[in-house]
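J.: Starting from these lines, generate the structure:
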Amino acid sequence: MNDGATPGGWLRIGEVARRTGLTVRALHHYDRLGLVVPSERSWGDHRLYSPSDLRRLLDVQHLRALGLSLAEVAAALDDPGFDPNRVLDEHIDQLRQRITLQQQLLERLSVLRAGNEAAWPDLLDTIALTARLRHPDATVRVRAVLDGEAIPLPVLLDRLATESDPAVQGMLAWAVAQHGTPAVGPLVGLLASPHADVRLHVVQALAKLGDPAAVEPLIGLLDDPAEPVRSASVTALGRLGDERALPALIRLLGGTEVPLSAAVTDALIDFGAPAARLLAADPPAGASARSQAVEVLAQIDSPAARDALLAHATDPDPQVRLAAVFALAGVPGEAADAALATAAASGDRQLVAVAERIIADRRR
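T.: Have a look, this model is predicted:
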């Protein structure tokens, strides 16, 4: 019969190959392995496949499509004790690993493509540099950052998001900052990183860039769970000098965390007169916050700062009064003299002693 089938419904190997899409060589291989052995042979010693042989062959193809090896396929078809779930679990794990690797490759290619505007030789240089940025030795990674004068921004951001060594993170943040304004948006995106050290270095990079677009995201980090990130955000806002940050910074006055408290003081002093005007117009409610406000005001040379110190010299809290009177030593004028005289006559022994000493010094 010219279709490859015999009168009894048997199929010759060529017809089996045509129907299944397998090659004759593969069918011979299955026969040698005992995986699918033709049930009959013709008078001319040609392999003849029965309908049951064909069904077994289809079962083999289906199992192979699931990723099973030929040995596993044979066991699945012939071993009564074969556990399909165990094999499937193993292949699921392997597939997940391959998907992860492929996803990582996709991300690497996307990063390289996003940062590539050069010819092929330059792209090869970038690939080599990227490999150094992934080197297991942190010293090699630092050197790669220092040597890479034109590392594409997407490559730097990708590494900053995944780097674990603080020294390398700092260098990557510095390198990102060299890209200027185009780096601001992507850096802000990295502030959502679950890793506090990444957020910390992103904040430091944003501080170096000095772009107003970073102000609102940095204000949002004042509630960050990591104190170093909060302190760095305060410092960055002080450097940026955008008055939108002042109300949020003033609300932090009186805190008990020493590094954060010191950062708030320094940041408000950096703002200068605008900070003094807000502190004078709306003094903080808590005594500890007012004490810290006095520390800030004492280091700002402005009319609003002087007026606020004079007001705090009669504060209801003795520690705030004492800090304000002590700060008046550097404030000239009759108003300060009058406030000092009032303090010297207050009856508060500690306040009187400080006020009298300052008055005596001013008379010299």
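
J.: use CA for all of it now, contacts and neighbours both
T.: Fine.

J.: Please, which helix or strand holds W43?
T.: Counting by DSSP states H and E, no helix or strand carries W43.

J.: ok, so what distance separates it from A128?
T.: In this view, W43 and A128 are 64 Å apart by Cα to Cα, to the nearest Å.

J.: Which one of those two is surrounded by more residues?
T.: Counting neighbours by other Cα atoms under 10 Å for W43 and for A128 shows that A128 has the greater number, 12 against 7.

J.: Name the residues of the host helix or strand of that one that are buried.
T.: Here A128, judged by DSSP H and E, is contained in helix 120-133. Neighbour counts over helix 120-133 (16 or more other Cα atoms under 10 Å) mark 123, 126-127, 129-130, 132-133 as buried.

J.: Check which helices and strands that helix sits against.
T.: For helix 120-133, the elements it packs on are helix 84-114, helix 138-147, judged by 3 or more Cα pairs under 8 Å, 6 or more residues apart in numbering; DSSP states H and E.

J.: could you check the angle helix 138-147 makes with it?
T.: Interaxial angle of helix 120-133 relative to helix 138-147 (axes from the mean of the first three to the mean of the last three Cα atoms, to 10 degrees): 140 degrees.

J.: which residues sit against helix 120-133?
T.: 112, 116, 140-142, 144-145, 148, 151, 155, 159 (Cα atoms under 8 Å, 6 or more residues apart in numbering).

J.: let's see 10 Å
T.: Helix 120-133 has contacts (Cα atoms under 10 Å, 6 or more residues apart in numbering) with 108-109, 112-113, 115-118, 135, 138-145, 147-148, 150-152, 155-156, 159, 163, 168, 172.

J.: With adjacent residues omitted, what lies nearest to the spatially most central residue of the chain?
T.: By Cα atoms, centre = their mean, the chain has its centre lying nearest to S193, at 2.8 Å. Distance criterion Cα to Cα, 6 or more residues apart in numbering; nearest residue to S193, sequence neighbours excluded, is R199 at 6.4 Å.

J.: Let's compare: structure for the following, please.
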Amino acid sequence: MLIGEVARRSGVSTRMLRHYDALGLVRPTGRTVGGYREYAAEDVRRIFHVESLRSLGLSLKQIARALEDPGFTPSALVGDLIRWTEDRLAREQELLGRLRAVDASAPTGWQDVLRIVELLQGLDSTSAARRQQAVLTRPEDAPAPSDLLAGAVLSESDPNVAGALRWALARAGGDGVATLAVGLRSPDVDVRRRAVRAIAELPEAPGAAAALADALGDPDPTVRGHAALASGRRGATAAVPTLVAMVVAGSHDVDAAEVLGTLSRAPGSADRITTALVDELAAHPADQAVRLRLTQALVELSGPAARTALRTLARDEDGTVALVATGFLGLLEEGGDQGGS
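T.: All right, here's what the predicted structure looks like:
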């Protein structure tokens, strides 16, 4: 079989077949009278073996060794190939991310492209100060793409840089909530915490309310707490159980009490919130710290039910709780109920 026919049947170009011959990798068995290469069936099979190994990423030198050395074992080489391929894919994935970031910025000229590349290089720095500077020194008229910033927020562990990224994300004009919502589903609790904090600072972004509502069911109390404070400030009464739990636990309890007070002004909410706090008082009869926090939370609420609960606490068996409740009642009466029930 002449070289042209072999090329047609194998899909390997005549130029590559000549290269294989020159390297001694696949030499035709014979020659015609005119001196043309003539391949036997065994030669063609060897060509297919070579192409199969090339498809795995082996170099021609490695292929020659694999075909000629009876003692050559593939396990170590295949392991190396796996690692090289993984590294190459990681580099290509990084390149793809950079290209998508540039595309998302809708550049109008190469100057815009260079600004995005500069930001990406800054965010890749091992120095937290450099990453923060890359975010804060963006020109006013060149906000970064929201999805790029949101992705950076999810991976940023330095609190100062993370704060700068959240600021830039809010300033960018886009929302980035879709990217952050993916972070809320991460198995890594730190990623979920970063995501919920960033969403909480995007109050008007489409999808933010729904994402925060989902986060109220997160197994991590910190994630639930951020979601509850942000949702409650938006008027979502679904946050009430988590906010009450925060008061009990002493986790951002002052903030939680203030949000409960705001929610209590919605029709039908004051009695429900008061009942929830009173139930917690009954559940913690001997824990003075918890009872004091619950008493302080009741002061924030609107409606007569909260005032009644405070009067009951003014006669509490715990003298400190009773004293605090009495003091709050006096302040409320002096203030004509302003800011309270």
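
J.: Buried among the contacts of helix 120-133 of structure 1? Need that as a selection in PyMOL.
T.: Filtering the contacts of helix 120-133 of structure 1 down to the buried ones (16+ other Cα under 10 Å) takes a single PyMOL command:
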select buried, resi 108+112+115+116+138+141+142+144+145+148+151+152+155+156+159+163+168+172
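
J.: Now the helices and strands packed on helix 120-133 of structure 1 in TSV, please, with extra columns for distance to E295 of structure 1.
T.: Formatted as TSV, these follow (distance: least, Cα to Cα, whole Å):
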stretch	distance to E295 of structure 1
helix 84-114	48
helix 138-147	40
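
J.: Which one, of the ones you listed, ends up nearest to R363 of structure 1?
T.: Nearest to R363 of structure 1, of all those, is helix 138-147, at 58.9 Å by Cα to Cα.

J.: Tell me how far the nearest residue to V155 of structure 1 once chain neighbours are set aside lies from P80 of structure 1.
T.: Once flanking residues are discounted, V155 of structure 1 sits nearest to V111: 5.8 Å by Cα to Cα, 6+ apart. Per Cα to Cα, V111 of structure 1 is found 50 Å from P80 of structure 1.

J.: So those two - more neighbours on which side?
T.: Taking other Cα under 10 Å, V111 of structure 1 and P80 do not tie; V111 has more neighbours (18 against 8).

J.: unless I'm mixing things up, that one is touching I151, no?
T.: No - the criterion here is Cα atoms under 10 Å, and V111 of structure 1 misses it with I151 at 11.4 Å.

J.: three-state assignment of the closest residue to R12 of structure 1 other than its chain neighbours?
T.: Spatial nearest neighbour of R12 of structure 1, excluding adjacent residues (Cα to Cα, 6+ apart): L48 at 4.9 Å. Classification of L48 of structure 1 by DSSP: H, G, I helix; E, B strand; the rest coil places it in strand.

J.: And L48 of structure 1, what's its match in structure 2?
T.: Superposed on structure 2 with TM-score structural alignment, L48 of structure 1 falls opposite E38.

J.: my read: that match touches R31, true?
T.: Yes - with contact defined as Cα under 10 Å, E38 of structure 2 reaches R31; the gap is 5.1 Å.

J.: which residues are common contacts for those two?
T.: The contact sets of E38 of structure 2 and R31 overlap at 1-2 (Cα under 10 Å, 6+ apart).

J.: So those two - more neighbours on which side?
T.: More neighbours surround E38 than the other of E38 of structure 2 and R31, with 18 against 13 (other Cα under 10 Å).

J.: Could you check how far that one is from A245 of structure 2?
T.: 84 Å.

J.: A164 of structure 2 too?
T.: Distance of A164 of structure 2 to A245 of structure 2, computed by Cα to Cα: 30 Å.

J.: F328 of structure 2 now?
T.: From F328 of structure 2 over to A245 of structure 2 (counting by Cα to Cα), the distance is 22 Å.

J.: who's more crowded, the two?
T.: More crowded of F328 of structure 2 and A245, by other Cα under 10 Å: F328, with 21 against 18.

J.: Skip the chain neighbours and tell me the closest residue to that one.
T.: Closest to F328 of structure 2 by Cα to Cα, 6+ apart is V299, at 6.9 Å.

J.: can you check A239 of structure 2 too?
T.: Nearest one to A239 of structure 2, counting by Cα to Cα, 6+ apart, is A228 at 4.8 Å.

J.: And the strands in structure 1?
T.: Ranges of strands within structure 1 are 11-12, 40-41, 47-49, based on DSSP state E.

J.: Adding distance to A335 of structure 1 as columns, could you present those in CSV?
T.: CSV is the format used below for the strands of structure 1 (distance: least, Cα to Cα, whole Å):
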stretch, distance to A335 of structure 1
strand 11-12, 114
strand 40-41, 118
strand 47-49, 113
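
J.: For the nearest residue to A275 of structure 1 once chain neighbours are set aside, give its distance to Q292 of structure 1.
T.: Excluding the flanking residues, the one nearest A275 of structure 1 by Cα to Cα, 6+ apart is L268, at 6.0 Å. From L268 of structure 1 over to Q292 of structure 1 the distance is 10 Å, taken as Cα to Cα.

J.: follow-up on the earlier one: check the gap between the residue nearest to A239 of structure 2 and G261 of structure 2 for me.
T.: In this view, A228 of structure 2 and G261 of structure 2 are 14 Å apart by Cα to Cα.
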